[in-house]
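Visitor: Based on what follows, work out the 3D shape:
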Amino acid sequence: MNPLPVIPVPDPADLAPALDRLRRLVLCETPSYAPDALAAGLALMRAELAADGLAVAPETADLAAAGAVRATYDRGGTLDGPPILILGHLDTVHPVGELAANPWRIDGDRAFGPGILDMKGGIVLALEALRRAGPHLTRPVEILITSDEEIGSPRSRGLIEARAKAAACILVPEPARDNGGLVVGRHAILRFALSATGRPAHAGRDPARGGSAIHRLARAVVALEGRSVPGASLSVGVIGGGLWVNCVPERAAAEMLCVAADDARRDEILRIVAGEADDRLAIDLASERPLWRTGPGDRALYGAAQAIAAELGIAVSPEVSGGGSDGNFTGALGRPTLDGLGPCGAGLHAHDEHLDLASLGPRIALMANLLARVGHLPTSN
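Guide: Reported below is the predicted structural model:
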């Protein structure tokens, strides 16, 4: 028999304060490219963490540069040792004003709003789990909330990796997989910047004298996306070019996201990209989330979660995800990481993004019990 008490699944009526917090976070829109909105969101996050009794780190230059909030819970100084790191992000892909298309609301057993699943619901879930696990913790818990995950974590990667190296293990409440599964590995995510050049000319009078940068870029988009295969996808998601409709465009640019399931597929993507570049098209690797291969520490964390899930009557499974998260960085470092601990739902990055309320209580209990039991697990992969 497990000597540790099982933290039960909360009654839905007991989650009213958590839903109130979720409403506050959703109503504070935080797109990755809106500095003022992010500043307001991070200020709200500091207030929420302080309200839960966590020691919020001062806004140092390092934290400000990373666009992050860090806080620690050590039960009044009675817990020591390497902490459990909970890693989350506040930024979303939804622009300010998305609330008009997908307003905060509860409709039956679903809660709606921009960023509610990815990943404001996960942040709320983690804080509620920490509150319930507090009396049973055997080591401190550190929470790091960043604001640039959706754009590849260019500001916060160094801080994430530094805090992960100091942690016993990392728990990431990103959304659950569609089947409720937990994530024990992730594919590599590569972001490329494409820049095409042309020769300007009058588009009405002398089009033949020009060379269209847009045309060169368009051919590249079709060619690159057409090389996608299972385990190695190439997708252009941002594109623009030209200044005047009556000018043959001299400049055009795009951003491409590539997903590689393993090193061989990553190498193949790099070969494809290099083969498409020429003197009129530059393609540069802008950032990369490294491949996270499942290690022994990751498996130990999943094993603990699986045992807890069985006690709670929750179905989970170990999954490797094609989507990226900041768990890529920590897992690739060899730090024991378990991802996908957030709630279930659907509509990620879409106008109908929503959270399944029925999943909230069971997954709070899953994470709360995991926080209480990971003290004895391996601290490396």
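
Visitor: For the rest of this, base every contact and every neighbour count on C-alpha atoms.
Guide: OK.

Visitor: Next, the buried residues of whichever strand or helix holds A286.
Guide: Taking DSSP states H and E as the definition, A286 sits inside strand 281-289. Residues of strand 281-289 classed as buried: 281-283, 287-289 (neighbour count, 16 or more other C-alpha atoms under 10 Å).

Visitor: Output the contacting helices and strands for that strand.
Guide: strand 188-197 (3 or more C-alpha pairs under 8 Å, 6 or more residues apart in numbering; DSSP states H and E).

Visitor: Helix or strand next in line after the strand it packs on, which one?
Guide: Using DSSP H and E, the helix or strand that follows strand 188-197 in sequence is helix 213-225.

Visitor: Show me what counts as buried in that next one.
Guide: Across helix 213-225, burial judged by 16+ other C-alpha under 10 Å covers 213-218, 220-221, 224.

Visitor: Tell me the spacing between the nearest residue to C258 once chain neighbours are set aside and L285.
Guide: Distances taken as C-alpha to C-alpha, 6 or more residues apart in numbering put L234 closest to C258, at 4.5 Å, once the chain neighbours are dropped. Separation of L234 from L285 (C-alpha to C-alpha, to the nearest Å) stands at 13 Å.

Visitor: one more to put side by side:
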Amino acid sequence: MKAAPACMLAAICLMLGPAGAKSVAACREGEVFIPAGSYQPFFKSGSNSREVRVDPICLSASPVTNEKYQNFVRRHAEWRKSRIKALFAEDTYLADWHDDLTPPPQQLTRPATSVSWFAAGAYCEAQGGRLPTVAEWEHFGGNDGGARAGPGSGPFVFAMGRKAAELAHTPLEFAGVWEWTSNFNSAAGASLFCGDGFRAVDSSNYAAFLRYSFRSSLRANYALKNLGFRCARGAADERSIYQLGSSWVEADGRRLKLQKFAGDVQVLLLMFTTCTGTCPGLVKGLQMVSRDLPEDIAQRTRFLLITVDPEQDTIAALRRYRGEMKLDRQRWKLLRGSADDVRELAAVLGFNYEQINSGQFMHSSLITVLDARGQIVHQQNGITANSGSGEGLIAAIQKALSAEAAAPR
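Guide: Alright, predicted model coming up:
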């Protein structure tokens, strides 16, 4: 096939890693690499006040400007102020702009504000990124290491939780606006003003109090004059399959990159819905594993079924198969991609397949476990109820999660 050389190169690079490679992929121009670390959440989770690990990311060095957002709405008309749906933004959306495409000339290099969470997320997705999480934001922007906002500090320095002098020595720019996070509506701060303040790890950290209380007051359609955003991307490990640039479509019709699945352990199976051989047994074996996972492990584990027959396995066929097999749509994702992208992924995984005259496929029974970063941590051929292979798969999933929790902080 035309794509075979590229597949072979991708497989070699991912399996062996280039000589002298760094542990993370390079960030783009205008981004800052934020190394892995941890932060102390403002709230305890039950009796647990442990620090939370944050993976490395590539982060926009500064908030998105009006000029950049102007370029975005030129290409994506549905996010212009005259066209955006009321569900996605209140009336104050881009309030300072003269019209759909014209921010005030003197504000072109200033942060784009009065932008809703929906619109900010759409912008980041169009750039191949996403909004940073609360954990990531607290790690890079609010983890003050004892630096409290003191007398004479403005409200924005309170919000940052960093001294202005310290911020001056970092490559990150904070432009005096609050910033959206992807999970601003986390339950952690929802009860801040409802007598739940006793859960604060450090009640003297007023800067953190301000950040969490502000987030808890937001709704996704809010468009506030002092609220902007910046984008983040996961800094993929050199061995991560999430480096692949292929595009896939879910059974629900949503188009995505594999990197979308970062953060959870993925149990991946290449299959096809009309398979009359091993596929049904493999899927049922994985369903058995899913049922047997301890609850805390199950919450961090997802199952990914990718068809090798995109010609026959349309979106409708994937949905039908999901229903027939009674697969929970939250924990099981069914994907289809182009024939070339399937071939590339199969090459990386070491999965062999070939279509025969009957229209069926001869293929291996390879099951792959990916860790939260998309690295291959376990592979096995087949799964049956009586062979112990299910127990081996569960052990591999638990090991992947344990290794993630024990990684250096």
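
Visitor: quick one: TM-score?
Guide: Here the superposed chains carry a TM-score of 0.25, computed using TM-score structural alignment, normalised by the length of the first structure; 153 aligned residues with a C-alpha RMSD of 6.8 Å.

Visitor: Pick out whichever of the buried residues of helix 213-225 of the first structure sits closest to T337 of the first structure.
Guide: Checking the buried residues of helix 213-225 of the first structure against T337 of the first structure by C-alpha to C-alpha gives L224 as the nearest, at 33.0 Å.

Visitor: Could you report the neighbour count for the residue nearest to C258 of the first structure?
Guide: Residues near L234 of the first structure, counting by other C-alpha atoms under 10 Å, number 24.

Visitor: could you say what helices and strands the host helix or strand of A317 of the second structure packs with?
Guide: Per DSSP H and E: A317 of the second structure is located in helix 315-324. The contact analysis (3+ C-alpha pairs under 8 Å, 6+ apart) places helix 315-324 of the second structure against strand 332-336.

Visitor: follow-up on the earlier one: going by distance to Y73 of the first structure, which of the buried residues of strand 281-289 of the first structure wins?
Guide: Among the buried residues of strand 281-289 of the first structure, and counting by C-alpha to C-alpha, the member closest to Y73 of the first structure is R289, at 28.7 Å.

Visitor: distance of the closest one from L63 of the first structure?
Guide: 21 Å.

Visitor: show me where the stretch 201-350 of the second structure has strands.
Guide: Using DSSP state E, counting those that start in this stretch, the strands found in the stretch 201-350 of the second structure span residues 227-228, 232-234, 247-250, 255-257, 265-271, 301-307, 332-336.

Visitor: With mean neighbour count and distance to L59 of the second structure as extra columns, can I get the ones you listed in a markdown table?
Guide: Shown next, in a markdown table, are the strands of the stretch 201-350 of the second structure (neighbours: other C-alpha atoms under 10 Å; distance: least, C-alpha to C-alpha, whole Å):
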| stretch | mean neighbour count | distance to L59 of the second structure |
| --- | --- | --- |
| strand 227-228 | 22 | 15 |
| strand 232-234 | 24 | 4 |
| strand 247-250 | 18 | 22 |
| strand 255-257 | 14 | 18 |
| strand 265-271 | 24 | 23 |
| strand 301-307 | 22 | 26 |
| strand 332-336 | 23 | 28 |
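
Visitor: could you dump those strands to CSV with distance to M288 of the second structure?
Guide: Putting the strands of the stretch 201-350 of the second structure into CSV (distance: least, C-alpha to C-alpha, whole Å) gives the following:
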stretch, distance to M288 of the second structure
strand 227-228, 46
strand 232-234, 32
strand 247-250, 23
strand 255-257, 28
strand 265-271, 13
strand 301-307, 12
strand 332-336, 13
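
Visitor: Those: which one's closest to S60 of the second structure?
Guide: Per C-alpha to C-alpha, nearest to S60 of the second structure of the strands of the stretch 201-350 of the second structure: strand 232-234, 6.2 Å.

Visitor: So which elements touch that closest one?
Guide: Strand 232-234 of the second structure packs on strand 57-60, going by 3+ C-alpha pairs under 8 Å, 6+ apart.

Visitor: Check which helices and strands the strand it packs on sits against.
Guide: strand 31-34, strand 232-234.

Visitor: Tell me which of these lies nearest to E125 of the second structure.
Guide: strand 232-234 (9.8 Å).

Visitor: coming back round to it: what is the orientation angle of the helix holding A317 of the second structure with strand 301-307?
Guide: 130 degrees (axes from the mean of the first three to the mean of the last three C-alpha atoms, to 10 degrees).

Visitor: Name the residues of helix 315-324 of the second structure that are buried.
Guide: Buried-residue list, helix 315-324 of the second structure, by 16+ other C-alpha under 10 Å: 315, 317-319, 321-322.

Visitor: Dump the residues you listed into a markdown table; add distance to A126 of the second structure as well.
Guide: A markdown table is the format used below for the buried residues of helix 315-324 of the second structure (distance: C-alpha to C-alpha, whole Å):
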| residue | distance to A126 of the second structure |
| --- | --- |
| I315 | 23 |
| A317 | 28 |
| L318 | 26 |
| R319 | 26 |
| Y321 | 31 |
| R322 | 29 |
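
Visitor: Which of these sits closest to Y353 of the second structure?
Guide: L318 (19.5 Å).

Visitor: Hmm, that closest one is touching L334, no?
Guide: Yes: counting by C-alpha atoms under 8 Å, L334 is a contact partner of L318 of the second structure at 6.5 Å.

Visitor: how about the helices in the stretch 301-409 of the second structure?
Guide: Using DSSP state H, counting those that start in this stretch, the helices of the stretch 301-409 of the second structure run over 315-324, 339-349, 389-406.
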